[in-house]
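Student: Got a predicted model here, sequence first, then my questions.
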Amino acid sequence: MADLPSSRLRLYKLHVFGPYLVKMEREALGIIYKLVIMFTCDADVKVPLKAVVGSSITFPNSVKEKAFILLGTTNLASVSNGAFEIYEDIYTNRLHWSSSTGLFTLSHLQQNDSGVYTIDSKKGNVLKKIYELKLYEAVSAPVVSSVNVSADSCTVQCSVKHTEQTTLSWFRGEQPVDSSTSAVLLLTVQLQDYTSQYRCVAQNPADNKAVIVNITTVCEHKETLSDTSSGSKAVYIVIPIVLTVLIIIIMAFVLYVIKKCSKKESTPLQTEVQRPISSNEKP
């Protein structure tokens, strides 16, 4: 009987504090799970990096005491007590390490530099980071020209030397108008929109170039050519008509003259009638 009150007390405490204990236990398990994921799986996460052929890339982890940089399973270089050593000759003058920032930089990038890089720091700032580097060709500047001009509109084309994953886009101000993965993209602008600012952008995941387009200027020369061409066509049409009319007039005049002359020739000549000589007159 003496133990009964204590048993009831334990049941009472469990009833009152039980939900709070369960909640705290769940939160603690969640924190432990996140910590386990952070320390066991973080090294397997590949951080994507993009760069342009010919440029440089700096890996964003500072290591200053003892660390290695690897491409795949190949050890490229190491840092130990402030000393930097390159193991692969092809990276001499291309792979750098800054003693002030502790950052690795790979310069003069080539297509075959694409791959999985690992920064493995063993001392000081201990970490292991994996980066997947993807190289892209630089995007060429887009070229814009007019292809068709009418009285109320102008069609312009934006073209670019096509490289991997290149996209062409037309913008009116900051508003996208159209885009395509082809090497040529057409845009028709109405006359009332000539004064708006347009730009054509060529881009891939690592680079982009843009050209601002003055529609009035681009279409002006074409309009002049169009007007000249129309004028020439009109001349080619009018001249034969005028010549035909002149020929008809000349022929009509010639026929009139011929007819008039023929009429004169057909009229009989008046002959003089001799009157008889009288007997009183001497011959």
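Tutor: Okay, I see it.
Student: CA atoms for contacts and neighbours, from now on please.
Tutor: OK.
Student: The residue nearest to residue 184 when sequence neighbours are not counted - how many residues pack around it?
Tutor: Residue nearest to residue 184 in three dimensions, not counting chain neighbours: residue 159, with 4.4 Å by C-alpha to C-alpha, 6 or more residues apart in numbering. Using other C-alpha atoms under 10 Å, residue 159 has 21 neighbouring residues.
Student: contacts for stretch 167-187?
Tutor: 155-162, 165-166, 196-204 (C-alpha atoms under 8 Å, 6 or more residues apart in numbering).
Student: Next step: those residues restricted to strands.
Tutor: In this view, the contacts of stretch 167-187 that belong to strands under DSSP state E are 155, 156, 157, 158, 159, 198, 199, 200, 201, 202, 203, 204.
Student: take the one below as the second:
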Amino acid sequence: MRCYWKSLLFLLTGVSFMKIPTAAEEIVILSGVVGRNLTLPDPVRNSGFFKHGDSIVGRVYPGLFNFMDKNYKNKIHWNSSNGRFTLIDLQHNDSGSYTIDPKNEGTLKTYNVTVYDPALTPVIQRLNGSSSSCLLSCSVDSETNLQIIKDDQTVNETRSKSLPFYVQETDFNSTYQCVASNPAENRTENINVTVWCRKDTSDTTDNLKISILVGLVLLLFGVGVGIGVYCCKRHKRLNHAQEPPTAAQSSNGENHQEELELEPLRQPPTADQNLNHCEAH
């Protein structure tokens, strides 16, 4: 009899310390982005609790959601149509565990949420190049996961601010992409290697065209200036030739004419004059 009571006491004590689970618990990892919303996939339609960490945010019953912690009023939204909870305007301090306890409607779910900054948009730069290859770089402002994808295959990846990569001439017609990503999202930048790697050739051609154009303009300008100078000088000469003589020029001309008229004509000496001249000597 004494043994029977001891056994019964042991069973009752053991039952009192046992935790009888009411529902299976499932843990789900989710990622969010700063400034955006995140909807938890499992619904609570009629009855259940919503928790953040150890805080009970609110309760659904019967088919209505009532906040038990008013601090979450602008952070949590419950959709009565589908029974899903949405975290509004995520910030870094919203990271943590969120638990949905649907009571008799389904499985207890805990969501471990991590909030990340938005993925950065990659910037493409040309570092070096020749006729047979070129060195490009994919970069962002802060350290993140970077990938270079060629024809849908990853050819290079790292976690850094910059990822340089070579492109050979035989790959100038291939499709290249740079992807910057974090666990929440990614940003992809398409790379037109034909444009980036043949930049020197196009620049040289453009510079040559510009040089030729500038030379032609200067040549035409010089020819125009020369023609203008010639025309001005010719015009001046014509105007000078057509101008009437001044009074002083006319007076000098008349005096010169009078001198010519007054000067006697010199006649050659006669034979007698020559004879007399000889006798005198």
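Tutor: Here it is on my side, so go on. Treat the numbers as computed from the prediction; the structure is a model and nothing was measured.
Student: Tell me which two in the ones in strands among the contacts of stretch 167-187 of structure 1 are the farthest apart.
Tutor: 155 and 204 (25.1 Å; C-alpha to C-alpha).
Student: The stretch 101-250 of structure 1: strands as residue ranges?
Tutor: 104-106, 115-123, 127-136, 143-149, 153-159, 167-172, 175-180, 184-190, 198-204, 207-213 (DSSP state E, counting those that start in this stretch).
Student: how about TSV for those strands, with distance to residue 262 of structure 1 added?
Tutor: TSV is the format used below for the strands of the stretch 101-250 of structure 1 (distance: least, C-alpha to C-alpha, whole Å):
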stretch	distance to residue 262 of structure 1
strand 104-106	106
strand 115-123	105
strand 127-136	93
strand 143-149	60
strand 153-159	64
strand 167-172	79
strand 175-180	79
strand 184-190	67
strand 198-204	77
strand 207-213	75
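Student: Please identify the most buried of these.
Tutor: strand 198-204 (a mean of 23; mean count of other C-alpha atoms under 10 Å).
Student: what's the matching range in structure 2 for that one?
Tutor: With TM-score structural alignment applied, strand 198-204 of structure 1 matches the range 176-182 in structure 2.
Student: which non-adjacent residue is nearest residue 45 of structure 1?
Tutor: Using C-alpha to C-alpha, 6+ apart, the closest residue to residue 45 of structure 1 is residue 130 (6.6 Å).
Student: So the residue lying farthest from the centre of structure 2: helix, strand or coil?
Tutor: Going by C-alpha atoms, centre = their mean, the residue of structure 2 most distant from its centre is residue 279, 121.1 Å out. Three-state assignment for residue 279 of structure 2 (DSSP: H, G, I helix; E, B strand; the rest coil): helix.
Student: before we move on, back to that, out of the ones in strands among the contacts of stretch 167-187 of structure 1, who's nearest residue 26 of structure 1?
Tutor: Using C-alpha to C-alpha, these come closest to residue 26 of structure 1 at residue 204, 46.0 Å.
Student: Now do the closest one against residue 198 of structure 1, distance only.
Tutor: 20 Å (C-alpha to C-alpha, to the nearest Å).
Student: and what of residue 55 of structure 1?
Tutor: If you go by C-alpha to C-alpha, the gap between residue 55 of structure 1 and residue 198 of structure 1 works out to 29 Å.
Student: Residue 145 of structure 1 too?
Tutor: 13 Å.
Student: Identify the residue nearest the corresponding residue of structure 1 for residue 138 of structure 2 in space, chain neighbours excluded?
Tutor: Aligned counterpart of residue 138 of structure 2 in structure 1: residue 158 (TM-score structural alignment). Spatially, and ignoring its direct neighbours in sequence, residue 158 of structure 1 is nearest to residue 144 (4.5 Å; C-alpha to C-alpha, 6+ apart).
Student: Counterpart of that neighbour over in structure 2?
Tutor: Checking with TM-score structural alignment, residue 144 of structure 1 has residue 124 as its match.
Student: any idea which residue sits dead centre in structure 2?
Tutor: Closest-to-mean residue, structure 2, C-alpha atoms, centre = their mean: residue 123 / 6.5 Å.
Student: Now do the contacts for it.
Tutor: Here residue 123 of structure 2 is in contact with 138, 139, 140, 189 (criterion: C-alpha under 8 Å, 6+ apart).
Student: next one: residue 92 of structure 1
Tutor: residue 86.
Student: what does it align to in structure 2?
Tutor: By TM-score structural alignment, residue 92 of structure 1 lines up with residue 73.
Student: Can you identify the element that follows the longest helix seen in structure 2 toward the C-terminus?
Tutor: If you go by DSSP state H, structure 2 has its longest helix at helix 199-242. Counting by DSSP states H and E, the next helix or strand C-terminal to helix 199-242 of structure 2 is helix 247-262.
Student: What residues in structure 1 pair up with that following helix?
Tutor: Using TM-score structural alignment, helix 247-262 of structure 2 pairs with nothing in structure 1.
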